[in-house]
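Peer 1: got a sequence here, can you build the structure:
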Amino acid sequence: MPTDSELLLFLDEPTSGLDSQTSWSIIQLLQKLADHGQAILCTIHQPSAQLFSQFNRLLLLAKGGKQIYFGEVGRNSEILVSYFERNGARPCGKNENPAEYMLSAIGATPGSTSNVDWNKVWLESPENEAVVTELACLKQGMSNKDSTVGATPDRRHREFAAPFWAQMREVLRRVFQQWWRTPSYIWSKIALCVGSSLFIGFSFFNAGTSIQSLQNQLFSIFMLFAVFGQLVQQIMPHFVIQRDLYEVRERPAKIYSWKVFMLSNIIVELPWNSLMAVFIYFCWYYPIGFYKNAGDAVNSRGFLMFLLTWTFLLFTSTFTHLIISFNSTAENGGSISNLLFSMCLIFCGVLATEQAMPGMLA
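Peer 2: Presented below is the predicted three-dimensional model:
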């Protein structure tokens, strides 16, 4: 039965465990929806003849998923019964339930047997040939439509029901709500950033401008970078949980794309890490007294230091998502990210020049 519906309604045995009157009411409701163009795919268990007659098409599978019949049921199941009788099944009784008859004909009911290979009969039948031809025509029609130069793809032929920006808007809103409703993560991030910066700031409190003081200030910068590992360990477990849910639920259902999932998780971290940069800056920069080295450019150098702190927090967030995106567990991702960041600290700015390296002996 042709339909223009953009959605498929799937029901798994909707009448199981219900009395006959309720089952009939449900089937009648489904029939009304189908009459208005809604595509409905329904599995049903032991239907009565009255219920079975309401279905337009039937897909009958034998044990092992072998196809036995796919096509119209017909008025009072005439088309279906005619197919089985024409291919060697016994005649259907006048008052016999067509659903029970077809199961008995293929030997699927207790005490019934069949010497006919119904799967082979179907594959060689003109009904199967007609189905294959129709599917080929539909596939060819879709290919021609999609290949039309300058044509906009039909919404029904998209991989996802909603366009990219609609997906992005809805998923981003949801992820922001999830983070807001997870105060344990937010407060732990605040406690880590504020506590670490205060500890480092007051460990080198009111450092002067002597050579030793400058060394202490440089060491405080190095210690601040050590927060990287803890921030990574906070972000990765949350990402892994969200990714597992996406792979099990959203991706198989084609609700939104992987690009939307990744971008949403990256973007949601940026405002929180920006706020952490403000906390770290005030709890670390001023107690140590970096502004004393600024001379007459206190404001500009102070702002530059804030930008560097902010960049470090944003780098931590985006670098973490880069690493965990291709790692299955947070443990593996944390180990790799800490290793790579350690290499950044070791080699950044202290690479030996070619002239300073010892030459090779001849």
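Peer 1: only C-alpha atoms for contact and neighbour calcs from this point on.
Peer 2: OK.
Peer 1: how much space between the residue nearest the centre of the chain and residue 7?
Peer 2: Against the mean C-alpha coordinate of the chain, by CA atoms, centre = their mean, the closest residue is residue 246 at 3.1 Å. Going from residue 246 to residue 7 by CA to CA, to the nearest Å gives 21 Å.
Peer 1: contacts for the strand or helix carrying residue 244 next, please.
Peer 2: According to DSSP states H and E, residue 244 maps onto helix 227-245. Residues outside helix 227-245 that contact it (CA atoms under 8 Å, 6 or more residues apart in numbering) are 185, 189, 192-193, 196, 265, 316-317, 320-321, 324, 328-330, 333-334, 337-338.
Peer 1: and whichever helix or strand comes after that helix, what's buried?
Peer 2: Sequence order places helix 258-280 as the next helix or strand after helix 227-245, per DSSP H and E. Of the residues in helix 258-280, 260-261, 264-266, 268-270, 272-274, 276-280 count as buried by neighbour count, 16 or more other CA atoms under 10 Å.
Peer 1: also stretch 311-321?
Peer 2: 312-314, 316-317, 319-321.
Peer 1: elements contacting whichever helix or strand residue 140 is part of?
Peer 2: Here residue 140, judged by DSSP H and E, is contained in helix 126-146. With contacts defined as 3 or more CA pairs under 8 Å, 6 or more residues apart in numbering; DSSP states H and E, helix 126-146 has these neighbours: strand 67-72.
Peer 1: how far does the strand it packs on sit from the chain's center?
Peer 2: Relative to its chain's centre, strand 67-72 lies at 34 Å (CA atoms, centre = their mean, to the nearest Å).
Peer 1: return the set of buried residues in that strand.
Peer 2: 67-72.
Peer 1: which residues are in contact with that strand?
Peer 2: Under CA under 8 Å, 6+ apart, the answer for strand 67-72 is 56-62, 79-80, 118-119, 121-122, 127-128, 131.
Peer 1: can you name every helix or strand that the helix ranked longest in the chain contacts?
Peer 2: Secondary structure of the chain per DSSP state H: the longest helix is helix 298-324. Under the contact criterion of 3+ CA pairs under 8 Å, 6+ apart, helix 298-324 touches helix 227-245, helix 258-280, helix 330-347.
Peer 1: and for comparison, fold this next one:
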Amino acid sequence: MTALMGLSGAGKTTLLDTLAQRINIGVLLGGLYLDGCPLPQSMGRRTGFVHQNDIHLDSSTVREALQLSARLRRPESISLEEKMTHVEVIIKLLEMEDIADAVIGVPGAGLNLERRKRVSIGVELAARPDILLFLDEPTSGLDGNSALSIVQLMRKLSNAGQTILCTIHQPSSQMIELFDSLLLLIPGGKTTYFGPLGPRCKKIIDYFARHTRPCRDTENPADYLLEVSSSTETDWFQIWKESPEFLATQEQLQDILQEKEDTSLSGSDKAYAVPYLEQLRVVTRRAFINYWRDSDYVLGKVQLNIWMGLMNGLTFLQLSNDLADSRGRMFSIFVSVITGPVLSLQIEPRFIILRDQFLARENESRVYHWSVFTISALLVEIPFTLLGGLIYWLLWHYMVGYYYTSDRAGYAFLMYELYSLFVASLAQLTAALFPTVLAAQTATGFVWLVVNTFNGPLSPPPLTPRGWRWFYSISPLFYYIEGIGTNAMHALDITCEGSEIQIFKAPLSETCASFAAEFFNMSNSTGYLINPDATDQCEYCSYADGDQYVSAFCPP
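Peer 2: Now for the predicted structure:
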């Protein structure tokens, strides 16, 4: 049980992250060895790493969090029964029997800080790390009693055979004496001491007392070490390099490296412990449980679709087949797709919460592959998205008065469900490209502005500047509008009311039909004459049916 200690800025966390292979900035020099051998591929999942900030899925229970770690980080050769038995042993070891089935929750509305820290340690122990357990500031944010309780727990684990390396900042005298060894750093990442503490820290105190004042009887050894090592008058790094303790550590290191050929690691060296399909099954199940327990999210999705469906349906309630209502039929379809931004803003925070959980802990620990997270995030959205799409379509389609026949209504239903899936996937794509919820939601406005501008009704392709017409070819929403619009308007006989009729005069001795015959013989002509036999005022309706009307929105 080794402590990594030093003043702020000494590089404690940087060193810990480097040793745990969790650092991806800067240039790494030197070598990393485990028992004299290069680090195995399985290093990530065979070591535990307890973050300073306890990162958990708030909807999981304590037992479920430990069980997921045991299922995915222990080799598949170990039976499920043995894994679950080990989880129960860890729960008892950490004295969490009373909260085993409690939902972890969020800070301030769930488990307290000490219990969250115990869960963090338990999640790593459930994987039964046979190499190392790293802890980054495990006592940060805890009161004195809670901090001591956590360090005593670590001592208990160490006595049971677990190798532990942890960073710690200004521990009490009771806590520092529970450690076996200490690595003391000064700013710049330079070592001032590395070795055993000795009973009541006597060995390290004697080392520093040779070069500076002795530690007073009533003084906390940790405070003493930090105080004397912070002195700029003494070059502690040079003193360490010239000390017999340094030479002893170098000799020990050389002995270990020379014996590396005879060292072998037990267990599989695969990066991931279980097969891909098992990863997908377990992670997807957890995602569904997470959604199911978050009733606010599910009910919010249902309510959004209810209110938006009612607003659209009641605005265009039971449209007739006159020209004005034909425009309403098409515009109602456009209104049905501007719901996309609202639904996206609801989906994105959920995706980012799951992604941050994965990136912060599960990715580095090789719990499961990144594609498993992506697929599970998509799969869990599908049933809730389809349910929301069904509710919206039922309220909208029949209230507006589109065709009720099974083939036409069925096609419209299928298209709207596909549109709902498009919204969910586009929202998750946008969320995946940005680091925070705020950034993703800011970008969502621009993304949907472009998508909805070029979906057809707002700016038909013939009326769009040539430089932008290419976008219609790649926009799924344009094909959706084209398909569902044609389905809604096909074979719809359009009639013109009085204010919609256009009037022109026919020349003398000609009927309206003969005078307009050349126009109606043109391939792109639309509409019909209401009084073709008249010889004076001719009444013209711009569109004869819905097919002619829809053609105005399609490319020539």
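Peer 1: picking up where we left off before, just give me the closest of the buried residues of stretch 311-321 of structure 1 to residue 206 of structure 1.
Peer 2: Taking CA to CA as the measure, residue 312 is the one of the buried residues of stretch 311-321 of structure 1 closest to residue 206 of structure 1, at 23.5 Å.
Peer 1: just tell me what the closest one corresponds to in structure 2.
Peer 2: Mapped onto structure 2 by TM-score structural alignment, residue 312 of structure 1 lines up with residue 419.
Peer 1: dump the residue contacts of residue 253 of structure 1.
Peer 2: Counting by CA under 8 Å, 6+ apart, residue 253 of structure 1 makes contact with nothing.
Peer 1: any idea how far residue 246 of structure 1 is from it?
Peer 2: For residue 253 of structure 1 relative to residue 246 of structure 1 (CA to CA), the value is 10 Å.
Peer 1: identify the residues contacting the match of residue 312 of structure 1.
Peer 2: 477, 480.
Peer 1: I'd like the buried residues of strand 67-72 of structure 1 as JSON lines, with distance to residue 218 of structure 1 appended.
Peer 2: Below are the buried residues of strand 67-72 of structure 1 laid out as JSON lines (distance: CA to CA, whole Å):
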{"residue": "67", "distance to residue 218 of structure 1": "74"}
{"residue": "68", "distance to residue 218 of structure 1": "77"}
{"residue": "69", "distance to residue 218 of structure 1": "78"}
{"residue": "70", "distance to residue 218 of structure 1": "76"}
{"residue": "71", "distance to residue 218 of structure 1": "78"}
{"residue": "72", "distance to residue 218 of structure 1": "80"}
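Peer 1: so of these, which two are at opposite extremes in space?
Peer 2: Maximum distance among those (CA to CA): 14.7 Å, for 67 and 72.
Peer 1: distance check, residue 169 of structure 1 against residue 175 of structure 1.
Peer 2: Applying CA to CA, the value for residue 169 of structure 1 to residue 175 of structure 1 is 10 Å.
Peer 1: ugh, typo on my part, it should be residue 313 of structure 1
Peer 2: In terms of CA to CA, residue 313 of structure 1 sits 20 Å off from residue 175 of structure 1.
Peer 1: same check, this time on residue 52 of structure 1
Peer 2: 45 Å.
Peer 1: same check, this time on residue 128 of structure 1
Peer 2: 48 Å.
Peer 1: please apply the same query to residue 30 of structure 1.
Peer 2: Distance, residue 30 of structure 1 to residue 175 of structure 1, by CA to CA: 36 Å.
Peer 1: and residue 434 of structure 2, what's its match in structure 1?
Peer 2: Per TM-score structural alignment, residue 434 of structure 2 is aligned with residue 327.
Peer 1: hmm, that match is touching residue 334, no?
Peer 2: No - the criterion here is CA atoms under 8 Å, and residue 327 of structure 1 misses it with residue 334 at 9.4 Å.
Peer 1: of the two, who's got more company?
Peer 2: residue 334 (24 against 16; other CA atoms under 10 Å).
Peer 1: in structure 2, what stretch matches stretch 215-228 of structure 1?
Peer 2: With TM-score structural alignment as the criterion, stretch 215-228 of structure 1 aligns to 327-340.
Peer 1: oh, I was asking about stretch 268-282 of structure 1
Peer 2: Aligned using TM-score structural alignment, stretch 268-282 of structure 1 spans residues 380-394 in structure 2.
Peer 1: hang on, the earlier thing: looking at residue 169 and residue 175 of structure 1, which is more packed in?
Peer 2: Set residue 169 of structure 1 next to residue 175 and count neighbours by other CA under 10 Å: residue 175 wins out with 18 against 12.
Peer 1: quick one: the more buried one from residue 164 of structure 1, how far?
Peer 2: 16 Å.
Peer 1: among the contacts of strand 67-72 of structure 1, name the ones in strands.
Peer 2: Among those, the members falling in strands (DSSP state E) are 57-61.
Peer 1: buried ones among those?
Peer 2: 57-58.
Peer 1: where in structure 1 does whichever strand or helix holds residue 547 of structure 2 fall?
Peer 2: Assessed by DSSP H and E, residue 547 of structure 2 sits inside helix 546-551. With TM-score structural alignment applied, helix 546-551 of structure 2 matches no range in structure 1.
Peer 1: hmm, back to that, quick check, the match of residue 434 of structure 2 in a helix?
Peer 2: No - Residue 327 of structure 1 is assigned coil when assessed by DSSP: H, G, I helix; E, B strand; the rest coil, not a helix.
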